[in-house]
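Undergrad: Sharing a model that was predicted from the sequence below.
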Amino acid sequence: MQHSKKQIRFEPIETNESNTTEDFDSWFDADLLDQAIQTLPSGSRAVFTLVSIEGYSHQESAKLLGISESTSKSQLHYAKSLLKKRITKLLQA
């Protein structure tokens, strides 16, 4: 018994009319993100900046801020949750 291979056809890149940049720009704005980050409580903002923006590990950020590693993780989770809510609210305004 022979099995035939399924042929997959791809559309050439040049004919793909989807413009991802326009889709991205329509909902994302760096000023909007910065505005939302500035509204975070200072501890959450510090951890978010160190870990998510500057690339420090939780261990490094904890040492720099004089907090425990678990507090750093907790603050980052809290910051992301607040940012999601605040950006959603700003987009609806």
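TA: Cool, got the structure. Bear in mind the structure is a predicted one, so any value in this text is a computation, not a measurement. Numbers count the residues shown, from 1 in each chain.
Undergrad: make it CA atoms for all contacts and neighbour counts henceforth
TA: Noted.
Undergrad: check contacts around the closest residue to L33 other than its chain neighbours.
TA: Of all residues beyond its chain neighbours, the one nearest L33 is I87 (7.1 Å), with distances taken as Cα to Cα, 6 or more residues apart in numbering. By Cα atoms under 8 Å, 6 or more residues apart in numbering, the residues touching I87 are 32-33, 36.
Undergrad: Next one for the comparison:
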Amino acid sequence: MPLPDRLLVHMRRWYDKKIIANHFVEWQGAGVKSVKNGFARAVEVAKLDLSDGNVTPHTLRHTAATWLMQLGTDPWEAAGYLGMSVKVLIDT
């Protein structure tokens, strides 16, 4: 998956400083297998309302897609970054 240059710079720094070892997302040195617990905690800290079930990690994907389109990102690049087809990106 292509990474934005700014993120890659940070990841290299984190690796050099031994903040991360083998995985982009780690907890106590092991790769995180699921984002559910961390996401639930973030939602709790942000005091978001979960009663309607609309706050999910997938929501972030839609947010990223919206921001990429608002910034004028080429749809082909945005779709590749988000792991979807251009048709799905445009239709959704």
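TA: Structure received. On a predicted model such as this, the values are computed, not experimentally measured, just so you know.
Undergrad: what's the TM-score here?
TA: Remark: TM-score between the superposed chains equals 0.33 [TM-score structural alignment, normalised by the length of the second structure]; 36 aligned residues with a Cα RMSD of 2.1 Å.
Undergrad: Of the contacts of I87 of the first structure, which is the most crowded?
TA: A36 (19 neighbours; other Cα atoms under 10 Å).
Undergrad: and it, what does it touch?
TA: With Cα under 8 Å, 6+ apart, A36 of the first structure has these contacts: 83, 86-87.
Undergrad: Mind checking which of the residues you listed land in helices?
TA: 83, 86-87 (DSSP state H).
Undergrad: Please convert the residues you listed to JSON lines, extending it with distance to H58 of the first structure.
TA: Formatted as JSON lines, those follow (distance: Cα to Cα, whole Å):
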{"residue": "L83", "distance to H58 of the first structure": "19"}
{"residue": "R86", "distance to H58 of the first structure": "24"}
{"residue": "I87", "distance to H58 of the first structure": "24"}
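Undergrad: Give the buried residues for the top helix by length along the second structure.
TA: The residue-count maximum for a helix in the second structure (DSSP H) belongs to helix 57-70. If you call a residue buried by 16 or more other Cα atoms under 10 Å, then helix 57-70 of the second structure has these buried ones: 65, 68.
Undergrad: Following element in sequence after it, please.
TA: helix 75-82 (DSSP states H and E).
Undergrad: Would you mind pulling up the elements that the next helix or strand after that following helix packs against?
TA: The helix or strand immediately downstream of helix 75-82 of the second structure is helix 86-91, counting by DSSP H and E. Counting contacts by 3 or more Cα pairs under 8 Å, 6 or more residues apart in numbering; DSSP states H and E, helix 86-91 of the second structure is packed against helix 75-82.
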